[in-house]
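Undergrad: 3D model of this:
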Amino acid sequence: MAWLRVGDNINTHPLMSRLVEACDYDHALKNEALGLFIAMATSSAAHLTDYVVEPGLVGVLAPGREKVLLDVLRKSTLVENFKDEEEDRWLYRLTNDADFVHMRSRAEVEIDRDRSRDRRNPELAIPVRVRDGDVCRWCGRTVKFADHKSRRGGTIDSLNSHRESTVDTLVVACRGCNSDRKDGKPGFELRPEPINPHYEPSTIDFINNHEWSIANGIHIHPAQPELDLTKPAAARAEGAPGGQGAARETAAAPAAPAAHSATGAARAGATPDEVPAPQTSTQQPAGPRDPDEEPEWMTAPIETLRNKRPAAARAEGAPGGQGAARETAAAPAAPAAHSATGAARDDQTAARSDANQNGYSSDFTGGQGDDPGLSGSGRVGSGRAGKARKRRRRGRRGGKDK
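TA: You can find the predicted model right below:
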């Protein structure tokens, strides 16, 4: 795109000082001459004449004031006469100072136009993007063609300044590398064509849905397959139960107990209607329980369980008698270390229970409740637990020791 930039320091630029001197410090004439110069530069930038203006344009922009203003501009070196040898005519050439006024040259604008034309040409852009993917061929970074501002934006770069471009002379590049190469920065080396190109989802949609791609049978896929989470299980996705997906699920499943395996083998010969639904929780045994087979702790009242152990210990004379033997026989087998520890704990509990019922406290005071036979605070309702040592209260009254 053609444009003209006026320098920020134009009012203090040395060329402006020359213009004031050429106008003999007539600021009204200076402003008029500067306005004509800016208008001539704007016209040259728009028509890509590279700072060259025809004499007739001056008559259009400053009718009746052409000679006076041109004399001032020539005297300040802002404008000079220029002879075109091909056409054998005199023209005006504007000063080329980037700090005063700067315009884009015809070559720069034409390169940009060719770049835009190559990028919009599907016969060139689509094959290049299919070949290179969304990776810069200069720095190797991923690019996004939807990004039109940052240095990571995707562009189509040329190896020959977009002159008679072909697919072989174009590559995918990020905007940063493209701009640096255009500015003449060294150190760029073209990377080889990718074997497995990376495509962004937007690139896949653009190429696959473009009418030129459809007409030429071009269709690309992601570099890595993606799992479609919207579909059902693998066995249903592959068409039928028990297929390859089911085999993979069976191989990946953890080993089941032997009884379950036998049940599954028995159900394997049944028809699909006869196969029961998969169980999601532990099933209860069929039919009511036999009361004789249930352990006592499941059916006996809580008070009976509370008082049974102390009573059995007193009736048999010592901890660990027949009652303990019966409880040991009824309890499931435990490791030797745990059995010895449990027996010692039972003896201590029985001793504490007898002490609580006889009206004195045991050493254990960390439980809950005051019921006989349970470890608790040690109280039996008759006062404090144990013997409390009485202390005489000493104090001072009236400033005298008592």
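
Undergrad: make it CA atoms for all contacts and neighbour counts henceforth
TA: Will do.

Undergrad: Tell me where the stretch 51-200 of the chain has helices.
TA: 55-61, 66-75, 106-120, 122-132, 175-182 (DSSP state H, counting those that start in this stretch).

Undergrad: who's in contact with the first one?
TA: Just to be clear, that refers to helix 55-61. Residues external to helix 55-61 that are found in contact with it (CA atoms under 8 Å, 6 or more residues apart in numbering): 36, 39-40, 65-66, 90-92.

Undergrad: Let's compare: structure for the following, please.
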Amino acid sequence: MALWKITDKGPLKIAETRLKQEKLLEENLDEWIETDPLILGEPLLIIGRQVLIPDTKDRLDLLAVDPQGAIVIIELKRGHIKDPVDIQALRYASYISKWRFEDFENVARNYLGKVGDPEFNFNDLFESFCQESGADEVPDLNQDQRIIIVKSAVRDKLGSVALWLRDHSVNIKLIEVKAYKEGESIFIEPTVIVPMQVSKFIDVGRTRSEGGSWMTDGRSWHLEKRCSPKTRELFLVLDKILQEHFDIDGPRWNQKYYVSYRVNNYNWLSVHTKPKILVLDFLVKAKTFDSDQIAKELGITKFDKEESLLEKLGLPSSVFIKNRNENTDRVRIRVKDDFDLESEPFLKFLEEAYKACPR
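TA: Purely as a prediction, here's the structure:
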């Protein structure tokens, strides 16, 4: 497609140019996105630029947070993307997955020039961003990591890798930026290449039971659009167990990426719906559980945070415990179709996790 300007004499085609030809660099893309992250097609809170990863020589271009609490690694390259950029971005995501709240707070403080400012409160900044973006609840930070790669030309090899990663539950987006020039004015046109765009008319004429957005029909959104038949069956089994055994508020369907069950006004359990797996996040009192013990009792694998994302994709059902603060931990169990949700060990774990929910 081309860019056209409507004039008194009729449509005038705007000449396409190249960022390199206009002597625009990667730094220019950084600045444009910093000024208005909506260039990438979604609300994002930029919290860091050229962020140095501890114990490495790596620097990621931009670090951001989305309204669901996911950390977004943004990589920008001018010209054709070299194949290693996908591995580079995965490496960054694996590093960031280990970070705690205070790590992001320190990065944001440095980025915003608030070093030494006792009034700076990253939690307030994050909550305000979530509210302005329309989120009903303020989510936990860094429950997931996402990748956005922005370039002026996307090669087929990278596109193929990105599609494969998305099929395996890695949230990656490729955006191609075209440039146009008229006189001294430069115009840019960002286009999402992966995931491929779907016609906005696809849902016209469908009945409500066939699915809507997570806000209008969250149940159909998660069970019909987010889940595959296998993970939908897993979810329904889990929900039945929870309803029969526990006094909970849920399921609450109105979040885009997860379904929550609340206890004492806490999101005790967040079920991240995906086509290949269900990710169960339990909020529990700190130091209640040991990941090795859970793995042994449930017959699953310990989710090693030192492994690369590509290695993790091949894991069977697994467990990982992340400390949130001095009072609470997050127990994450990745459930695949090899996992028996109705087994006695898992029912026992649910009972213990329910008792360990903060009161």
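
Undergrad: Post the TM-score for the overlay when you can.
TA: The TM-score (TM-score structural alignment, normalised by the length of structure 2) is 0.17; 98 aligned residues with a CA RMSD of 6.5 Å.

Undergrad: picking up where we left off before, list only those of the contacts of helix 55-61 of structure 1 flagged as buried.
TA: When burial is judged by neighbour count using 16 or more other CA atoms under 10 Å, the buried members of the contacts of helix 55-61 of structure 1 are 36, 40, 66, 92.

Undergrad: of all these, which comes closest to Lys308 of structure 1?
TA: Nearest to Lys308 of structure 1 out of these is Met40 (CA to CA; 116.9 Å).

Undergrad: What strand or helix carries that closest one?
TA: With elements taken from DSSP states H and E, the one containing Met40 of structure 1 is helix 27-46.

Undergrad: Who are the packing partners of the lengthiest strand in structure 2?
TA: Longest among the strand segments of structure 2 by residue count, using DSSP state E, is strand 171-182. Of the remaining helices and strands, those touching strand 171-182 of structure 2 by 3 or more CA pairs under 8 Å, 6 or more residues apart in numbering; DSSP states H and E are strand 10-17, strand 145-153, helix 156-167, strand 185-194.

Undergrad: Can you give the contact residues for it?
TA: Contacts with strand 171-182 of structure 2, where a contact means CA under 8 Å, 6+ apart, come from 3, 14-19, 40, 145-154, 159, 162, 165-166, 186-195.

Undergrad: How many residues are close by the nearest residue to Lys75 of structure 1 once chain neighbours are set aside?
TA: Taking CA to CA, 6 or more residues apart in numbering, and ignoring the residues beside it in sequence, Lys75 of structure 1 has Ala22 as its nearest neighbour in space, at 6.0 Å. When counting by other CA atoms under 10 Å, one arrives at 19 neighbours for Ala22 of structure 1.

Undergrad: before we move on, back to that, out of the helices of the stretch 51-200 of structure 1, which one sits most buried?
TA: Using mean count of other CA atoms under 10 Å, the stretch among these with the largest mean neighbour count is helix 122-132, at a mean of 19.

Undergrad: tilt between it and helix 106-120?
TA: Angle between the axes of helix 122-132 of structure 1 and helix 106-120 is 70 degrees (criterion: axes from the mean of the first three to the mean of the last three CA atoms, to 10 degrees).

Undergrad: Who are the packing partners of helix 122-132 of structure 1?
TA: Secondary-structure packing of helix 122-132 of structure 1 (3+ CA pairs under 8 Å, 6+ apart): helix 106-120, strand 170-174, helix 211-216.

Undergrad: buried ones in the helix holding Met40 of structure 1?
TA: For helix 27-46 of structure 1, the buried set under the neighbour-count rule, 16+ other CA under 10 Å, comprises 29-30, 33-34, 36-37, 40-46.

Undergrad: Look up how far Thr328 of structure 1 lies from Glu302 of structure 1.
TA: I think there's a mix-up here, since residue 302 of structure 1 is Ile and not Glu. In this view, Ile302 of structure 1 and Thr328 of structure 1 are 20 Å apart by CA to CA, to the nearest Å.

Undergrad: What of Ala259 of structure 1?
TA: Counting by CA to CA, the gap between Ala259 of structure 1 and Thr328 of structure 1 amounts to 31 Å.

Undergrad: which one of those two has more residues nearby?
TA: More neighbours sit around Thr328 than around the other of Ala259 of structure 1 and Thr328, counting by other CA under 10 Å; the figures are 15 against 9.

Undergrad: what's the next secondary structure element after the helix or strand that one falls within?
TA: Remark: Thr328 of structure 1 resides in helix 322-330, with elements defined by DSSP H and E. Moving toward the C-terminus from helix 322-330 of structure 1, the next helix or strand (DSSP H and E) is helix 336-357.

Undergrad: any idea which of the buried ones among the contacts of helix 55-61 of structure 1 is closest to Asn208 of structure 1?
TA: Met40 (48.7 Å).
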